[in-house]
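S.K.: Next input, structure requested:
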Amino acid sequence: MKQIFKTIFLKNDSLKKRETQSKVAFSLMPAPDLKSAEGGLVVSFVTTFFLDKNHETTKMSEVYFTPTTSFTGQYSFPIQSYIYTKDNKYNFIGDYRFMIYPQFTYGLGGNSTKDPQSEVNYQQIRFYQFVSRKIKGDFRLGLGFQLDNYQDISEDSKIAEPTDFTIYQKGDYSNELSSGIAFQALYDSRKNILNPTQGYYFEADYRLNNSIFGSDTNWKSIYIDARKYHSFSKTRHKVLATRAFYWVVFDGKPHYLDLPSIGWDRYGKTGRGFTRNRYRSNSLLYLETEYRTDITRNGFLGAVFYGNFSSVSNLDTYHFDNWTPAIGAGLRIKWNKLNDCNLVLDYGVSKDDWTFRVGLSENF
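M.R.: Sure thing, here's the model as predicted:
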């Protein structure tokens, strides 16, 4: 918090480079969670650090812990990490979660409904770990292990006829373990992963779930995340950011909870303007662009304006027939100048839906 009060009186432009930078920066933010009408509480802990004194040859690393609770019995304890070793030789990407997460279902693919069909209750343990090695420049190749364990699954239906969840699962509510290895190609030329102002990010993961690795069901998936950042000023924060995201499962039948769904990308930041789970099918395509700018000369206050399109395929056809747009705007408050961390307040609207998001890093 002291960084905020210091920032108010600083007159330097927000993007002027500091000659020295702290090795470790820690940020904390408790706030109401108003992602939807359900509400709740979220606490964000962000720690950034460098594993070498030379910040020109070793990039910033990040560990993000965001425990949340809602007024409807949802509890989530995720820890996510993005760590570079000295000279960026190795990169470690981790996603570890324990969740008690009752969620509404809205149907699959083109059958998605305005109102919930049911509420699915379950507990989830997730363990994702990737290790990649630098090949040349900012390009790297890696290998990962991905595990999702769903337990105590049950459904509370809100409609008279069978729900899409029941039909897809054929009435099977037993526990499910999905586990397998994943091959990763990664290109990341960003300097600051909390608040990028330049560069490219491209990630492609090919996941193979198989009984050899303990999985209850054999299936495969492809996960692609591509982003570009362009700065229009060397002294002010004026950035155009774009993102394209594609996620597909195939060659088998994953559990309903493993199907691609809006808001369930690794960082949970697709779908501003859409309630999480609002759209789900065997493939998801998401496009978003955002303009970020300063409001005050010293960068203490900023604003963003964004729009996105999302679509899930018709189940079993992989055809994208319906596209749903969303628009929104947000406020940025400089939370920590050491790592350029912002308090993020975003409001988005789409057809029959809305979200309000709070966080300590940009959405992408």
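S.K.: hey, let's count contacts and neighbours off CA atoms from now on
M.R.: Will do.
S.K.: how about the helices in this structure?
M.R.: Taking DSSP state H as the test, the helices found in the chain are 2-9, 164-169.
S.K.: For residue 357, give me its contacts.
M.R.: 33-35, 272, 344-347 (C-alpha atoms under 8 Å, 6 or more residues apart in numbering).
S.K.: err, residue 344, not the other one
M.R.: Residue 344 makes contacts with 330-333, 357-362, as judged by C-alpha under 8 Å, 6+ apart.
S.K.: try 10 Å this time
M.R.: Taking C-alpha atoms under 10 Å, 6 or more residues apart in numbering, we find residue 344 in contact with 302-304, 330-335, 357-363.
S.K.: ditto for residue 305
M.R.: 240, 289-293, 327-331, 346-348.
S.K.: which of those residues are buried?
M.R.: 240, 289-293, 327-331, 346-348 (16 or more other C-alpha atoms under 10 Å).
S.K.: wait, which of those residues is closest to residue 255?
M.R.: Nearest to residue 255, judged by C-alpha to C-alpha, of these is residue 348 at 29.8 Å.
S.K.: for comparison, sequence B:
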Amino acid sequence: MNKRYLICFSLALIVLVSFNIYAQNTEITKKICTVKSLPDLFKKKDSVLILKPQKNNFFLIIPVIGSQPATGFSYGFVTQYTFKGKSETDKYSSVNLGATYTEKKQLLLNFKNSVMLKNNSVFLSGDWRFYIFSQANYGLGTDIIPPRNRDAGFDLNTIKEPMNYNYFKFHQTVSWEVKNNYYVGAGVHLDWYTTITDENLDIASGYLTNHYNYNLKYGFNQNEYVVNGLSLNLLYDSRDNQINTHHGMFANVNYRFNPAFNQSQDVSSVLYAEYRYFLPLSKHNEQHVFSLWAMGQFVTSGNVPYLNLPSIGWDQRSRSGKGYVQGLFRGQKLVYFETEYRFPISCNQLLSGTVFANLTTASDKDREVRLFQYTQPAIGVGLRILIDKATRTNLVMNYAWGRHSDAFYLNAGESF
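M.R.: As a prediction, this is how the structure comes out:
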């Protein structure tokens, strides 16, 4: 990343944040505007105003047309159903269904659920997927992209190892409230990789890939493997709205145990921890929010197959690692940080924006690469368009720049 560009961006960000924070306690922010969402722009101005009760649900379907390094040009659709119970204290829940086909002949089917039931006393969290997929792998650790003083002329394509495989994922947890905002639960997890083709592998000529070497060392099948397990879940959630949070905190610790049912599996355990914090910056405008997302995944015992190792872009919402291709950073241990400042652009809340930065670090125990020994940063900007006032659902567009990498993202709902 160009040093001069990074300095200019940082200075502009400091000025923007300073001005907005200053504005919170002045008359600048006290102007009251009527909140408008995208559908309001298409209503007739002379139509008779009819007061309606606030709805408790919202259904959205948007086309997906875009391009990313992992998929190339892609098209499809994403639907999101947001709802809550009749009680005023009920929190919003969301269910997402998406289908995408790409120019690389990938088929991506996703079903995600984050649902509160029985007056917030039961919390469901699920990530179901079926992928006919192709994705390049780049080895383990975050030292695969060299530091700035050694990156002249570096090209990610020189270390890319293309792979094709089918992937079925079923992760579902259920947690019960034991105290106000505190939950305890359990989950079922299945990751099944089939029809694995390592395109660069050529044993006859001696060209061995990272995937091949790792699975050979730890005794995993090169063409198919499955990881199945059960988990215990501890969760805290005080967010005012999980779709678009203005204040509150979310914390989750999930400990997963994977037994071995045959010789091609290894007994293992994986710890996943996540923390999100949302701090309002204004007394007059709740759209000014400082947010923090920290996530860590650690293989704590045994070994898991190569493709099942912790990596960026494989969280429930596939939002981590903005600025880098999905799966670029992978390791036995991975930690991810992201911070974001959300601010209004238009007084009527139709348009808002974000500036964000993230940091990724991953380990490779075979090469003695430790967590935080090497880190990879990224920065970005985003635009939000309000498409439903009651649920605060935004159409989200982000552009991020990493080191030797950049990407555009189109989604419904905030990154975290």
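S.K.: Please state their TM-score.
M.R.: Superposed pair, TM-score by TM-score structural alignment, normalised by the length of the first structure: 0.91. Supporting alignment: 355 aligned residues with a C-alpha RMSD of 2.5 Å.
S.K.: wait, which of the buried ones among the contacts of residue 305 of the first structure is closest to residue 119 of the first structure?
M.R.: So of those, ranked by how close each gets to residue 119 of the first structure (C-alpha to C-alpha), first place is residue 348, at 23.8 Å.
S.K.: Please pull up the equivalent of that closest one in the second structure.
M.R.: With TM-score structural alignment as the criterion, residue 348 of the first structure lines up with residue 400 in the second structure.
S.K.: just residue 154 of the first structure next, same as before
M.R.: Match for residue 154 of the first structure (TM-score structural alignment): residue 197.
S.K.: picking that back up, which member of the contacts of residue 357 of the first structure is positioned nearest residue 9 of the first structure?
M.R.: Looking across the contacts of residue 357 of the first structure and measuring by C-alpha to C-alpha, the closest to residue 9 of the first structure is residue 344, at 20.9 Å.
S.K.: And the closest residue in space to residue 111 of the second structure that isn't next to it in sequence, how far from residue 130 of the second structure?
M.R.: What sits nearest to residue 111 of the second structure in space, not counting adjacent residues and going by C-alpha to C-alpha, 6 or more residues apart in numbering, is residue 97, at 4.6 Å. Relative to residue 130 of the second structure, residue 97 of the second structure is positioned 12 Å away (C-alpha to C-alpha, to the nearest Å).
S.K.: Mutual contacts of these two, please.
M.R.: 109-111.
S.K.: most packed of the helices of the first structure?
M.R.: Highest mean neighbour count of the helices of the first structure: helix 164-169, a mean of 16 (counted as mean count of other C-alpha atoms under 10 Å).
S.K.: other SSEs contacting that helix?
M.R.: Applying 3 or more C-alpha pairs under 10 Å, 6 or more residues apart in numbering; DSSP states H and E, we find helix 164-169 of the first structure packed against strand 118-136, strand 139-157.
S.K.: Present the ones you listed as TSV; the columns should include mean neighbour count.
M.R.: TSV is the format used below for these (neighbours: other C-alpha atoms under 10 Å):
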stretch	mean neighbour count
strand 118-136	18
strand 139-157	18
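S.K.: Switch these over to TSV; also include distance to residue 254 of the first structure.
M.R.: Converted to TSV, these look like this (distance: least, C-alpha to C-alpha, whole Å):
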stretch	distance to residue 254 of the first structure
strand 118-136	15
strand 139-157	11
